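Student: Below are the sequence and a predicted model; questions follow.
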Amino acid sequence: MRFDPLIQFMKQVQGKVNSSVYASLQGQSSAQQLAFIRQLEKEARSEKALSIPLNELNVVVFDLETTGFFPDQGDEIISIGAVKVKGGKIQHDETFYSLARCKQVLSAEIKELTGIQDEEIAEAPELSKVLVDFYAFVKGDVLVAHHASHEKKFLQHANWKLFRKKFIHRIVDTSFLYKIAEPQIELVRLEDFCDHCDIQVVERHHALGDAKMTAELWSIYIKKIQDQGLKCLHDVYERLAR
């Protein structure tokens, strides 16, 4: 079944946003944060990113750590990590990481998996502030995540709960590239893709560590699809539609 690549793009890719919106946000009140989110929504545009050459496209690759899998059942975001990639080149000095305050006691499994402890969460900034800071870091760049449905549903839930606003940033799923470059592979886990691409697995289940590994995968697969003649995200969606 074919789909309209522009419609799919609008659902998945974040648009361009006027960087002037992202003036100093430190210490702002909840009302100011809400005003920021409203302005972000007003100025979001996605039409330009569709045709930007892949070797010029700026993205923010990100990852969330959460207390579970179901935000509608009370699971919460406990950390966000991100790194910028410009034209396929990872910007190692342009990263974002923050814990987010969580009222519930972390399970033993989550503590072991992430290394995050209750006392760290108790002293962390409120999620509303973390999200505003994260969006300020992202600005108008395209968002990218590894199998992005987990990240998307948590951000959708948090945006509505905290700001009563829909999550307007669009996310490109790394699986789009895998399906084009290597349609025969059936890997799912991030560490398995890293092994497949000879990427060292470091700080797995740390939001920034996972974001950095995903950024390496993005850089590799962007080159692979360019070698197949794809020049922009429009071409990616056209290929997926076949």
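Tutor: It's in.
Student: going forward, measure contacts and count neighbours with C-alpha atoms only.
Tutor: Noted.
Student: next SSE after the strand or helix carrying residue 92?
Tutor: Using DSSP states H and E, residue 92 maps to strand 89-99. Remark: after strand 89-99, the chain's next helix or strand is helix 108-114, criterion DSSP H and E.
Student: Give me the spatial nearest neighbour of residue 222, chain neighbours excluded.
Tutor: Sequence neighbours aside, residue 88 is the residue nearest to residue 222 in space, at 6.7 Å (criterion: Cα to Cα, 6 or more residues apart in numbering).
Student: I'd like to know how many residues surround the one you found.
Tutor: 22 (other Cα atoms under 10 Å).
Student: show me the contacts for it.
Tutor: 54-58, 218-220, 222-223 (Cα atoms under 8 Å, 6 or more residues apart in numbering).
Student: any chance of these in JSON lines, plus neighbour count, secondary structure and distance to residue 126?
Tutor: Below are those laid out as JSON lines (neighbours: other Cα atoms under 10 Å; DSSP: H, G, I helix; E, B strand; the rest coil; distance: Cα to Cα, whole Å):
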{"residue": "54", "neighbour count": "22", "secondary structure": "coil", "distance to residue 126": "35"}
{"residue": "55", "neighbour count": "16", "secondary structure": "coil", "distance to residue 126": "36"}
{"residue": "56", "neighbour count": "13", "secondary structure": "coil", "distance to residue 126": "35"}
{"residue": "57", "neighbour count": "19", "secondary structure": "coil", "distance to residue 126": "32"}
{"residue": "58", "neighbour count": "22", "secondary structure": "strand", "distance to residue 126": "28"}
{"residue": "218", "neighbour count": "26", "secondary structure": "helix", "distance to residue 126": "30"}
{"residue": "219", "neighbour count": "18", "secondary structure": "helix", "distance to residue 126": "32"}
{"residue": "220", "neighbour count": "15", "secondary structure": "helix", "distance to residue 126": "35"}
{"residue": "222", "neighbour count": "22", "secondary structure": "helix", "distance to residue 126": "35"}
{"residue": "223", "neighbour count": "18", "secondary structure": "helix", "distance to residue 126": "38"}
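Student: for comparison:
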Amino acid sequence: MTHTSSHTPGTFRASVPSVPHPARGLLISEATFCIVDTETTGSRAGDDRLIEVGAVRMVGGEVVEEFQQLIDPERHVPRRITRLTGISTGMVYGQPTVREVMPRFREFLGDSIMVAHNLPFDLRFLDLALDEAGLPPIQNPAVDTLRLARRLLSALPSKGLSRLTEHFGIEVKGRHRALGDAGATAELLWILLSRMQIEFGVETVEDLLTFQHRRYKDTRREPSHLKKIREEMLPDLPERPGVYSMRDGRGRVIYVGKAKNLKNRVRSYFVGVENHPPKTKKLVRDVREVTWDETGTELAALLDESRRIKSLLPVYNRALRRYRDYPFLRLDVSSTYPTISWVPRIAHDGAEYYGPLARRGQADELVELIGRLFKLRECDENVFNLGRPCLYHEMGRCGAPCLGGVADAYADEVERVRAFLTGRDTDALDALEAAMHEAAANREFESAAWYRDQRERLTTTLGRQKQIASPVHDHNVVLVEPLAPGYAGFENGGAQLFLMRHGRLAARVDIASNLGAGEIEDLRETLDEHFDPLASPPEAHLRADVDEMRILAAWMRRFPAPARQVRWHESMSSDDFLDAVLKAAGSALPDAEEEPVEEEEL
């Protein structure tokens, strides 16, 4: 039996319903899409019949519901169709007919936006089936991913579903089966929608329906906001370090980043957009303005970036959004027999603090490792005052100072711990290796693995600590960084000085490459003010202070050369310290080979 349709086959008319559809005004992220695929006995609607319908309902890029049904075509399924789809006559015999299936399919489709790859083909078969079931043809807004691909992917020789899924790495769970192809088309749709949003500002369903009917030459035009940024903002960017802010259409800061070279870094967002990861593409789609501030050095940019992100909380910054409690190792020297532990904060309590460490797990491991390698007591004051050995002594982890008479030996052990914590004593590595081999020989493989892992981690930790060979409160140093020529009127460059006192940043000073007598005297006064031998350490370090300490400590490890770090101690005269700083500043030159610090990722 031949079925006729109330519309002309091949006419792409379902995307323009006679009555305005409520979905047309929705944002794409809020709209419901129904992605459909059909399998048939052939390619001629009317002569050939449906044998399967598959569909997925998608909202916000997520599939929320599926529909799949084999259909009895009430005729033989050709062998070539069986070879292609795997659907045989026996599989569809006794299945519901289109008269039974179409009402359920129509209910699943609802008022959603219908999507298919080569939409007219599927529409012809579906409308004929609906007509047979006594239902009106589909009038939903409709999108053809084939049309979208032709406009967006002109360089691809083929726009067929197989070629596109291969190109985008989409996994098809059942190729040439209706539900499998519908699911793959759904993934393809979301990829194409993302690209349209970034490159053409397509935000609403109305924009999408209009876009698919654009002439090919109109789809080659660049989005207006990208053109404006490239032409009006990027040319003014300096080739010097700084911090940049990206703002959306409402003027809100949505991303903050730092750069060693502002021009190169910011420009990289707006060229080769198609090759960016999805989140960066979305950022480029939303940004409407770029502003920046020069900092003179990359270190200053790192510090300013961290502060701004925590202050503004831009939506596209994943890391650095909150101040964290970084753990510190605490050597309590208030007792004749000091103990080691870790704490989340620093206090001015006479103890020695080492760090900051990256995470609490690392702090736990180091305290445990010190307990195994050195014989510091691990009991609390109440247990210690009982005057009898505890479990740790029985385990060989303590020399039982509670019994008295070992003060000198204990002091030597404390000094070994200090040397270990500042990277000056690497005997611990040999001890760990020996312990590992001994545990393995005794077939204590779990302990051997622990010692092996600790040795690997300790190798890294000691390498870092070696550059900061003192407790936190004793970090008194001037970091010297070459100043970018042209920054803030320093045409011939100069140096940027970071004054660290009692472990935290006290001041930042920019000086020219050639200082006059008055400027040298001003620098002396600044150094004398902050490096006053009588100044007491701060009562406490706030989270913001510790965050700066973490950044500065990482920088000191990266640039350990004495020329970049002028250390101060109380015995230095004002003249000697000033001369050392001026000498370092005079030799401060940018290193063309240095690796850039990794930027905070999106």
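Tutor: Great, that's in hand. This is a predicted model, so every value here is computed, not measured.
Student: overall similarity of the pair, as a TM-score.
Tutor: Scored against TM-score structural alignment, normalised by the length of structure 1, the superposed chains reach a TM-score of 0.76; 202 aligned residues with a Cα RMSD of 2.2 Å.
Student: before we move on, the earlier item: in the strand holding residue 92 of structure 1, which residues are buried?
Tutor: 89-90, 95-99 (16 or more other Cα atoms under 10 Å).
Student: quick one: the helices in the stretch 301-450 of structure 2?
Tutor: 360-373, 381-384, 391-394, 407-421, 427-441, 445-465 (DSSP state H, counting those that start in this stretch).
Student: Where in structure 1 does the fifth one fall?
Tutor: In other words, helix 427-441 of structure 2. Aligned using TM-score structural alignment, helix 427-441 of structure 2 spans no residues in structure 1.
Student: Can you tell me what sits against that helix?
Tutor: 373, 420, 445, 447-452, 454-455, 458-459.
Student: Nearest to residue 236 of structure 1 among the buried residues of strand 89-99 of structure 1?
Tutor: residue 89 (19.0 Å; Cα to Cα).
Student: Could you pull up the residues touching that closest one?
Tutor: residue 219.
Student: So what does it match up with in structure 2?
Tutor: In structure 2, residue 89 of structure 1 lands on residue 62 (TM-score structural alignment).
Student: And its match, how close does it get to residue 25 of structure 2?
Tutor: Shown here: residue 62 of structure 2 relative to residue 25 of structure 2, a distance of 20 Å by Cα to Cα, to the nearest Å.
Student: what's the answer for residue 553 of structure 2, then?
Tutor: Distance from residue 553 of structure 2 to residue 25 of structure 2, counting by Cα to Cα: 53 Å.
Student: and these two? which has more neighbours close in?
Tutor: The residue with more neighbours, out of residue 553 of structure 2 and residue 25, is residue 553; 21 against 13, by other Cα under 10 Å.
Student: In structure 1, what stretch matches whatever helix or strand that one lives in?
Tutor: Here residue 553 of structure 2, judged by DSSP H and E, is contained in helix 543-558. Counting by TM-score structural alignment, helix 543-558 of structure 2 falls onto no part of structure 1.
Student: Quick one: residues contacting the equivalent of residue 111 of structure 1 over in structure 2.
Tutor: Aligned counterpart of residue 111 of structure 1 in structure 2: residue 82 (TM-score structural alignment). Applying Cα under 8 Å, 6+ apart to residue 82 of structure 2 gives the contacts residue 88.
Student: which residues of the stretch 101-250 of structure 2 fall in strands?
Tutor: With strands called from DSSP state E, counting those that start in this stretch, the stretch 101-250 of structure 2 shows them at 113-116, 142-144, 242-247.
Student: so after the longest one, what's the next helix or strand?
Tutor: On the C-terminal side of strand 242-247 of structure 2, the closest following helix or strand by DSSP H and E is strand 253-259.
Student: Which stretch of structure 1 lines up against that next one?
Tutor: Counting by TM-score structural alignment, strand 253-259 of structure 2 pairs with no residue of structure 1.
Student: Quick check: which helices or strands does that strand pack against?
Tutor: Using 3 or more Cα pairs under 8 Å, 6 or more residues apart in numbering; DSSP states H and E as the contact test, the elements touching strand 253-259 of structure 2 are strand 242-247, helix 298-312.
Student: Packing partners of the helix or strand just after it?
Tutor: Using DSSP H and E, the helix or strand that follows strand 253-259 of structure 2 towards the C-terminus is helix 262-269. Using 3+ Cα pairs under 8 Å, 6+ apart, the elements in contact with helix 262-269 of structure 2 are strand 242-247.
Student: could you check the angle helix 262-269 makes with the strand it packs on?
Tutor: With axes from the mean of the first three to the mean of the last three Cα atoms, to 10 degrees defining the directions, strand 242-247 of structure 2 sits at 40 degrees from helix 262-269.
Student: Mind putting the helices and strands packed on strand 253-259 of structure 2 into JSON lines with distance to residue 463 of structure 2 and mean neighbour count?
Tutor: As requested, these are exported to JSON lines (distance: least, Cα to Cα, whole Å; neighbours: other Cα atoms under 10 Å):
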{"stretch": "strand 242-247", "distance to residue 463 of structure 2": "29", "mean neighbour count": "23"}
{"stretch": "helix 298-312", "distance to residue 463 of structure 2": "21", "mean neighbour count": "20"}
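Student: Export the ones you listed to CSV and append columns for distance to residue 329 of structure 2.
Tutor: Shown next, in CSV, are those (distance: least, Cα to Cα, whole Å):
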stretch, distance to residue 329 of structure 2
strand 242-247, 33
helix 298-312, 24
